[in-house]
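Visitor: Pasting a predicted model and its sequence here:
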Amino acid sequence: MAARDYGQYCGVTRALELVGERWALLIVRDLLVGPRRYGELAAGLPRIPSNILAARLKELQAAGIIRRVPHSRVIVYELTPYGSELEPLVLALGAWGFKAMGEPREDQVITPDSMTMALRTAFRPEVAAGLPPTSYAAEFGPATLLIRVDGCILAVDRGNGPADLAFSAGPAVRRLISGELAPGRAITTGAVKVLAGSGDLLERFATTFHLAA
């Protein structure tokens, strides 16, 4: 049911035929965060035309990557076990693409799901395992997330809540995660604003979430 046929008998070729069409992997990325209604997927991908979203969902369903299921009296899309196997690939692509991100353009947006996956990509469980449990309430532009780290376990939820450190950060969070911007410097320059809690915990955040640029 692939939209494109490369005419080669190869696993990489087949993977591209299944998820290589434009927007397909971004749909998978958002569904890795959790099941989504059609409208939620559209809101998380604000530039996708509705006919393309509908087509990609049909293609991914036909390939056995996603499925439609009833949930609380509505229909949601979720990954199948086969589709969930794409998580390591998506995280690896995120880490690889991070090296070439640069500064954002004015027309580029951050969504809660994209930032959630970015945090999962940057998460260092082997480091977090040696640190005390810590919660962060973070505002990344329009994306407000509650981040809980307990040993090697990471949980990221939309919204706000009690946290050890509450902070807001714009695009400079990329430089913080990459190590280009020291946590103390990020605070003194206003790149990161501490809203509640001890600013010293930003050092722990930057240690827990790190990707080399």
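Guide: Received the coordinates, thanks.
Visitor: make it CA atoms for all contacts and neighbour counts henceforth
Guide: OK.
Visitor: ok, the residue nearest the centre of the chain - contacts?
Guide: For the chain, the residue nearest the mean C-alpha position is residue 117 (1.8 Å; Cα atoms, centre = their mean). Listed by Cα atoms under 8 Å, 6 or more residues apart in numbering, the contact partners of residue 117 are 29-30, 33, 91.
Visitor: can you check residue 206 too?
Guide: By Cα under 8 Å, 6+ apart, the residues touching residue 206 are 176-177, 179, 183.
Visitor: try 7 Å this time
Guide: Taking Cα atoms under 7 Å, 6 or more residues apart in numbering, we find residue 206 in contact with 176-177.
Visitor: Okay, and it sits in which element?
Guide: helix 201-208 (DSSP states H and E).
Visitor: which parts of that helix are buried?
Guide: Within helix 201-208, the residues scored as buried using 16 or more other Cα atoms under 10 Å are 201-202, 204-208.
Visitor: Please compare the first structure with the one that follows:
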Amino acid sequence: MAARDYGQYCGLTRALELVGERWALLIVRDLLVGPRRYGELAAGLPRIPSNILAARLKELQEAGILRRAPRSRVVVYELTDYGRELEPVVLALGAWGFKAMGEPREEQIITPDSMTMALRTAFCPHVAASLPPTAYAGRFGAAELLIRVDGANLDVSRGDGPSDLAFAAGPGIHRLISGEIAPDRAIAAGLIEVLRGPHVLLGRFANTFHLAA
């Protein structure tokens, strides 16, 4: 039984009992990107107290949402099939919350996993299917991601690599993804810096990754 018990017999109630505790869905979000060691989860959620992270991992494991698995002499946490069923829920919640994000606060950061899931949330496969394959190297604060779009397929991995367009941006990139600001204006305003490649490809990026605020 989860620590939170609402006393109601309802699917939504049970879902909240399983993943409604603070930090639980953010742990699931990061594990949707891939298996993580305990230290990697802690680094991706820098404000989570160690005892809370340990407690949430134990609760999610007991609920059958994640499991501990040995990988090359280390133990990682990974989602079970049941846990991976949460992906459309997480993406839908991300899209819903995007509408209320407002301007970023100074202390707010972007992590590689949070940005990866944000890109999955904003990805428009029906638009990408009509565009040439494109690789983007995005630097989002300290997070570096290689974003490959090939038709309706999206692949996001950590690090740099060969790309058609490389750019740097901070949390203000949400203004481009929301359509609030055009690519050329985002560059002029200093929200995005093109590092290499033709500037026009930033427009393709904005069309491929779009969420209306």
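Guide: Nice, thanks for sending it over. Only a predicted model underlies this, so the values are computations on that prediction, with no experimental measurement involved.
Visitor: Mean distance of the helix holding residue 206 of structure 1 to its aligned residues in structure 2, please.
Guide: Following superposition, helix 201-208 of structure 1 is found to deviate from structure 2 by 0.2 Å on average (mean Cα distance after the TM-score superposition for structure 1).
Visitor: Identify the residue spatially nearest to residue 134 of structure 1, adjacent ones excluded.
Guide: residue 149 (5.3 Å; Cα to Cα, 6 or more residues apart in numbering).
Visitor: Stretch 34-45 of structure 2 spans what distance, first to last residue?
Guide: 15 Å (Cα to Cα, to the nearest Å).
Visitor: How far does that stretch sit from its chain's centre?
Guide: Mean C-alpha position of stretch 34-45 of structure 2 versus that of the full chain (Cα atoms, centre = their mean, to the nearest Å) differs by 14 Å.
Visitor: same check, this time on stretch 199-213 of structure 2
Guide: 17 Å.
Visitor: one step back: is it true that the residue nearest to residue 134 of structure 1 lies in a strand?
Guide: Yes: according to DSSP: H, G, I helix; E, B strand; the rest coil, residue 149 of structure 1 belongs to a strand.
Visitor: any idea how far residue 102 of structure 1 is from it?
Guide: Relative to residue 102 of structure 1, and taking Cα to Cα, residue 149 of structure 1 is found at 27 Å.
Visitor: Equivalent analysis for residue 134 of structure 1, please.
Guide: Counting by Cα to Cα - residue 134 of structure 1 and residue 102 of structure 1 are separated by 29 Å.
Visitor: Neighbour count for the two, which is higher?
Guide: Counted by other Cα atoms under 10 Å, residue 134 of structure 1 and residue 102 do not tie: residue 134 has more neighbours, with 17 against 11.
Visitor: which position in structure 2 aligns with that one?
Guide: Aligned by TM-score structural alignment, residue 134 of structure 1 pairs with residue 134 of structure 2.
Visitor: just checking, its match touches residue 149?
Guide: Yes: using Cα atoms under 7 Å, residue 134 of structure 2 makes contact with residue 149 at a distance of 5.3 Å.
Visitor: if we can go back for a sec, closest one to residue 67 of structure 1 out of the buried residues of helix 201-208 of structure 1, please.
Guide: Set against residue 67 of structure 1, the nearest of those by Cα to Cα is residue 208 (33.9 Å).
Visitor: Sounds good, over and out.
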